[in-house]
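Asker: whatever this is, show me its structure:
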Amino acid sequence: MAEGRLFVAGTGPGKTDYTAPAALNAVRNADFVCGYMPYVEAVAEYISPEAEVFTNGMTRETERVEKALEAAQAGKKVALVCGGDASLYSLASLVYEKAADTDIIEVIPGITAALAASARLGAPVADDLAVISMSDLLTPWEVIKRRIDAVNAGDFVCAVYNPRSRKRMEQIEHALKVFSSRGDLPCGYVRNSHREGETLWVGRLSELNTEELDMSTVLIIGCKKTVIKNGRLVTPRGYTDKYGE
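Answerer: Reported below is the predicted structural model:
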């Protein structure tokens, strides 16, 4: 039996222009492609006509991982397609948790939403960055609250994933109240980053309308050094302070 291989491929923020060539090659050469349906559809043109394809919906991540591992263990070349980066809030860790043979696994990194949003908004991520998801589906809210406090105490630039859903609205309000203790910080969001219907906004915490946030939005909140320049967020790295103009 041929030795199987499982590529856990992050496809980036949206358009395949921002997908790593290694990820597209993994999809192109795969005997078995699986993933959340919208992510697989995004790379459909690269899938071989001979490849078997398995897709399913949200909250069925374990099923996708098990299907991918079964195919790889059967000797197939498998591409498990993930949006953004395969490690951050994605399936790479679950693959390693479930795998009996971890030597068959290769994780291919992708551009995660925080960095994609940062590029659209200017250059807010130039120093230390914290990333927090407001989703309490897998992480208890009490834990998230402690992390919000820690990020605020450290004056980090913060990328907020999954800021608000139709059923979960109070978490982001709590986070903004905490972050506002540092002042009326510059902030911005990108909805549907690098995809059709993309929208951007830049302003200050006091101006932010949380009703415009949803699960397809990444909110970036600056630190005390962050400024708004010509409608863009910029966090100085410190070069001019150290080396002069």
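Asker: when you work out contacts or count neighbours from here on, use the C-alpha atoms and nothing else.
Answerer: Fine.
Asker: do a quick rundown of the helices in the chain.
Answerer: Using DSSP state H, the helices of the chain run over residues 21-28, 37-42, 61-73, 92-98, 113-121, 141-154, 170-179, 239-243.
Asker: what's the closest of these to Lys15?
Answerer: helix 37-42 (7.5 Å; Cα to Cα).
Asker: list the buried ones in the closest one?
Answerer: Within helix 37-42, the residues that qualify as buried are Tyr39, Val40, counting by 16 or more other Cα atoms under 10 Å.
Asker: ok, now stretch 218-225?
Answerer: Buried residues in stretch 218-225, counting neighbours by 16+ other Cα under 10 Å, are found at Val218, Leu219, Ile220, Ile221, Gly222, Cys223, Lys225.
Asker: dump these to CSV, plus distance to Asp241.
Answerer: What follows is these, written out as CSV (distance: Cα to Cα, whole Å):
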residue, distance to Asp241
Val218, 30
Leu219, 28
Ile220, 24
Ile221, 23
Gly222, 19
Cys223, 17
Lys225, 12
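Asker: pick the one among those closest to Glu45.
Answerer: Using Cα to Cα, the shortest approach to Glu45 within the buried residues of stretch 218-225 belongs to Val218, at 27.3 Å.
Asker: what residues are up against Met134?
Answerer: With Cα atoms under 8 Å, 6 or more residues apart in numbering as the criterion, the residues that contact Met134 are Ile144, Val160, Tyr161, Asn162, Pro163, Arg164, Gln171, Ile172.
Asker: ok, which pair from those is furthest apart?
Answerer: If you compare every pair in the contacts of Met134 using Cα to Cα, the most distant one turns out to be Ile144 and Arg164, at 14.0 Å.
Asker: now the second one, please; I'll put the structures next to each other:
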Amino acid sequence: MINIVGIGPGSQSLMTQAAIEAIDKSEVIVGYKTYVDLIKPMLVDQEVISNGMRGEVARCTEAVKIAKTGKRVAVISSGDAGVYGMAGLIYELAETGAEINVIPGVTASTAGAALLGAPLMHDFCHISLSDLMTPIDQIMKRVKAAAETDFVICLYNPKSHGRPDYISQALSIIKEVQGSSILVGIAKNIGRLNESTHVFLIDEVNEALIDMTSVVIVGNRGTKLIGEKMVTPRGYQV
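Answerer: You can find the predicted model right below:
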């Protein structure tokens, strides 16, 4: 059996009970080293198999191989395993009929939105700015299309050492379509030490605050500040 477990954004308080139980009952834990470190206090005597960035295929292949021996395996992903996580890859690698359960988790957009206020009250989308799997031209076409249709846009993997300028490109595209009154929220280190939030007009975003621990939520034309919180009205008559 393979349980593909979304462990949430970082803290056990934001982990679902189903995820906690799946980890507790597993004999083998498989995951990216950084994520395994986050759940180490929960582990008792489970075997741990971990590796580094870009080792996804190798560790998922190993998880499938171990599960075939009859052991209960938990493959962990941060956030929700079905949102840029390992769920799809496990299904691709496993044989048809394999016993696979996907355990949902709190993903960065919803956890970040809760800190920022209520920016996801109307239609929204997720776009990853990582070009490891998708060409950057295709990514920016999606950004433009989302802006043109007035989605609230949740930008995952917004900035790294290898692609420091993609967030600038994305925000420039959105500003060109939507104008300069659009709000941009940044949620960093969600559920971890040094958790923080920042809200800017799109012209004034401090991009130095953005890194791979951040999710960037770009409001639509209706998103506004209520106090210090981002709110996208659903359309109720108030």
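Asker: Ile144 and Arg164 of structure 1: who's more crowded?
Answerer: Higher neighbour count among Ile144 of structure 1 and Arg164: Arg164, with 24 against 18, using other Cα atoms under 10 Å.
Asker: and the gap between the residue lying closest to that one once chain neighbours are set aside and Ile132 of structure 1?
Answerer: When the adjacent residues along the chain are set aside, Arg164 of structure 1 lies closest to Asp214, with 4.8 Å between them (Cα to Cα, 6 or more residues apart in numbering). Noted for Asp214 of structure 1: a distance of 15 Å to Ile132 of structure 1, by Cα to Cα, to the nearest Å.
Asker: higher neighbour count, those two?
Answerer: Set side by side, Asp214 of structure 1 and Ile132 show unequal neighbour counts under other Cα under 10 Å, the larger going to Asp214 at 19 against 16.
Asker: how deep is Ile90 of structure 2 tucked in, by neighbour count?
Answerer: As a burial measure, the neighbour count of Ile90 of structure 2 was computed by other Cα under 10 Å and equals 23.
Asker: repeat that for Glu52 of structure 1.
Answerer: Neighbourhood size, Glu52 of structure 1 [other Cα under 10 Å]: 14.
Asker: tell me the contacts of it?
Answerer: Asp31, Phe32, Val33.
Asker: tell me which residue of structure 2 matches up with it.
Answerer: Structural alignment places Glu52 of structure 1 opposite Glu47 in structure 2 (criterion: TM-score structural alignment).
Asker: find the residue closest to Leu93 of structure 2 in space, skipping its chain neighbours.
Answerer: Counting by Cα to Cα, 6+ apart, Leu93 of structure 2 lies nearest to Thr61, which is 6.6 Å off, once chain neighbours are set aside.
Asker: same thing with Met37 of structure 1?
Answerer: For Met37 of structure 1, the nearest residue in space outside its immediate sequence neighbours is Thr55; the separation is 5.0 Å by Cα to Cα, 6+ apart.
Asker: my guess is the residue nearest to Leu93 of structure 2 contacts Glu92, does it?
Answerer: No. Counting by Cα atoms under 8 Å, Thr61 of structure 2 does not reach Glu92; the two are 10.0 Å apart.
Asker: list the contacts of the residue nearest to Arg164 of structure 1.
Answerer: Going by Cα under 8 Å, 6+ apart, the list of residues near Asp214 of structure 1 reads Asn162, Pro163, Arg164, Ser165, Arg166, Arg191.
Asker: in structure 2, what residue corresponds to it?
Answerer: Looks like Asp214 of structure 1 aligns to Asp211 there (TM-score structural alignment).
Asker: what's the equivalent of Thr199 of structure 1 over in structure 2 in contact with, if anything?
Answerer: When the two structures are superposed using TM-score structural alignment, Thr199 of structure 1 falls opposite Ser196 in structure 2. Contacts for Ser196 of structure 2 (Cα under 8 Å, 6+ apart) come out as Ala187, Lys188, Asn189, Ile190.
Asker: let's see 10 Å
Answerer: Shown here is Ser196 of structure 2, whose contacts under the criterion Cα atoms under 10 Å, 6 or more residues apart in numbering are Gly112, Leu115, Leu116, Ile186, Ala187, Lys188, Asn189, Ile190, Leu209, Ser214.
Asker: do Ile144 of structure 1 as well
Answerer: Residues near Ile144 of structure 1 by Cα under 10 Å, 6+ apart: Ile132, Ser133, Met134, Ser135, Asp136, Ala150, Gln171, Ala175.
Asker: alignment lookup: the third one to structure 2.
Answerer: By that I understand Met134 of structure 1. Using TM-score structural alignment, Met134 of structure 1 lines up with Leu129 in structure 2.
Asker: quick one: its match from Val216 of structure 2, how far?
Answerer: Computed with Cα to Cα, the distance linking Leu129 of structure 2 and Val216 of structure 2 is 11 Å.
Asker: repeat for Tyr91 of structure 2
Answerer: For Tyr91 of structure 2, the distance to Val216 of structure 2 equals 29 Å [Cα to Cα].
Asker: now Lys175 of structure 2
Answerer: 14 Å.
Asker: likewise Thr223 of structure 2?
Answerer: As judged by Cα to Cα, Thr223 of structure 2 and Val216 of structure 2 stand 14 Å apart.
Asker: how about Ser128 of structure 2?
Answerer: Counting by Cα to Cα, the gap from Ser128 of structure 2 to Val216 of structure 2 is 10 Å.
Asker: mutual contacts of these two, please.
Answerer: Shared between the contact lists of Ser128 of structure 2 and Val216 (criterion: Cα under 10 Å, 6+ apart) are residues Cys154, Leu155, Tyr156, Asn157, Pro158.
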